[in-house]
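> no sequence on this one, just coordinates:
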């Protein structure tokens, strides 16, 4: 992952509503949630939620899929994993044996 992509994703999460939205979608994997359900659960007006979902989508943190009349949003767990690995790549001064236990904790998120 390039630094610029990581910065864009971290900036998208650096706002309370977007962070809570992303965490909500992570909890609802793999089925996802409709935009209206997300807005209702977080008590956010629909137009405001739409703007936040757009930011998260442009950052590559969520995906959207049309199902009938609804748009279902899902957290992109592979992007989350890539971002986390990017942040940990240089941990433990490059000594893989020291870093491996930390990276292994991410195993449940691997595809």
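Yes, it's here. Everything numeric here is computed off the predicted structure, so don't read it as measured data. Residues are numbered from 1 along each chain as shown.

> from now on I want contacts and neighbour counts done on CA atoms only, so please keep to that.
Fine.

> residues making contact with stretch 1-18?
With contacts defined as C-alpha atoms under 8 Å, 6 or more residues apart in numbering, stretch 1-18 is touched by 19, 22, 52, 53, 55, 56, 59, 60, 61, 82, 83, 86.

> burial measure for residue 41, as a count.
Using other C-alpha atoms under 10 Å, residue 41 is surrounded by 10 other residues.

> same question, residue 34
Residue 34 has 19 neighbours, counted by other C-alpha under 10 Å.

> show me the contacts for the residue lying closest to it once chain neighbours are set aside.
Counting by C-alpha to C-alpha, 6 or more residues apart in numbering, residue 34 lies nearest to residue 72, which is 4.3 Å off, once chain neighbours are set aside. Residues near residue 72 by C-alpha under 8 Å, 6+ apart: 32, 33, 34, 35, 64, 65, 66.

> is it true that the fourth one touches residue 52?
No: look at residue 35 against residue 52 with C-alpha atoms under 8 Å: they stay out of range, at 10.5 Å.

> now the strands: where do they sit in the chain?
33-34, 62-67, 70-75 (DSSP state E).

> list the buried residues for the last one?
This points to strand 70-75. Neighbour-count burial for strand 70-75, counted by 16 or more other C-alpha atoms under 10 Å, picks out 71, 72, 73, 74, 75.

> want to compare, so here's the second one:
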């Protein structure tokens, strides 16, 4: 990951509401959440939530998928893991102090209606 892309991801997550949205989507896993559920659970107005989702999607940290009449938003765990790897790539001066990469966060493919 390039420095400029990492910086834009961190900038998106630096807003408390966007961080809460992203964390809720990580918890939701592969099924994701609809905007209505997100807005209600985070007590955010729909217009505000829409703005924050757009910002997170712009960085690639969140994706959206239409399922019938609903849109499900999901955290992009590959992008999240890339961001975490970016932070830790020179950890301990390259001496391998991190957990094995197979412990990175992964999810099964979402089920489609």
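Received, thanks. It should be emphasised that the depicted structure is a prediction, and the values quoted were computed from it without experimental measurement.

> any idea what the TM-score is?
Between these two chains, after superposing, the TM-score reads 0.90 (TM-score structural alignment, normalised by the length of structure 1); 107 aligned residues with a C-alpha RMSD of 1.6 Å.

> list just the nearest of the contacts of residue 72 of structure 1 to residue 95 of structure 1.
Residue 95 of structure 1 lies nearest to residue 32 out of the contacts of residue 72 of structure 1, by C-alpha to C-alpha, at 37.4 Å.

> identify the residue nearest residue 36 of structure 2 in space, chain neighbours excluded?
residue 46 (7.6 Å).

> separation between the one you found and residue 53 of structure 2?
Separation of residue 46 of structure 2 from residue 53 of structure 2 (C-alpha to C-alpha, to the nearest Å) stands at 10 Å.

> looking at these two, which is more packed in?
Remark: of residue 46 of structure 2 and residue 53, residue 53 carries more neighbours, 22 against 14, as counted by other C-alpha under 10 Å.

> hey, where'd the helices end up in structure 1?
In structure 1, the helices defined using DSSP state H lie at 3-13, 16-27, 35-42, 46-58, 77-88, 96-104.

> out of the ones you listed, the one nearest residue 111 of structure 1 is which?
Minimum separation from residue 111 of structure 1 across the helices of structure 1 (C-alpha to C-alpha) falls at helix 77-88, 7.1 Å.

> buried residues in the closest one?
For helix 77-88 of structure 1, using 16+ other C-alpha under 10 Å, the buried residues are 77, 79, 80, 81, 83, 85.

> next: stretch 1-17 of structure 1.
Residues of stretch 1-17 of structure 1 classed as buried by neighbour count (16+ other C-alpha under 10 Å): 6, 8, 9, 10, 12, 13, 17.

> residue 57 of structure 1: what's its closest spatial neighbour, skipping adjacent residues?
residue 63 (6.1 Å).

> state the distance from residue 75 of structure 1 to residue 54 of structure 1.
Taken as C-alpha to C-alpha, the span from residue 75 of structure 1 to residue 54 of structure 1 is 13 Å.

> list the contacts for the most centrally placed residue in structure 1?
Centroid-nearest residue in structure 1: residue 61, 4.0 Å away (criterion: C-alpha atoms, centre = their mean). When contacts are counted by C-alpha under 8 Å, 6+ apart, residue 61 of structure 1 touches 9, 22, 75, 76, 77, 79, 80.

> and which of those is nearest residue 28 of structure 1?
Within the contacts of residue 61 of structure 1, proximity to residue 28 of structure 1 (C-alpha to C-alpha) peaks at residue 75, which comes in at 8.4 Å.
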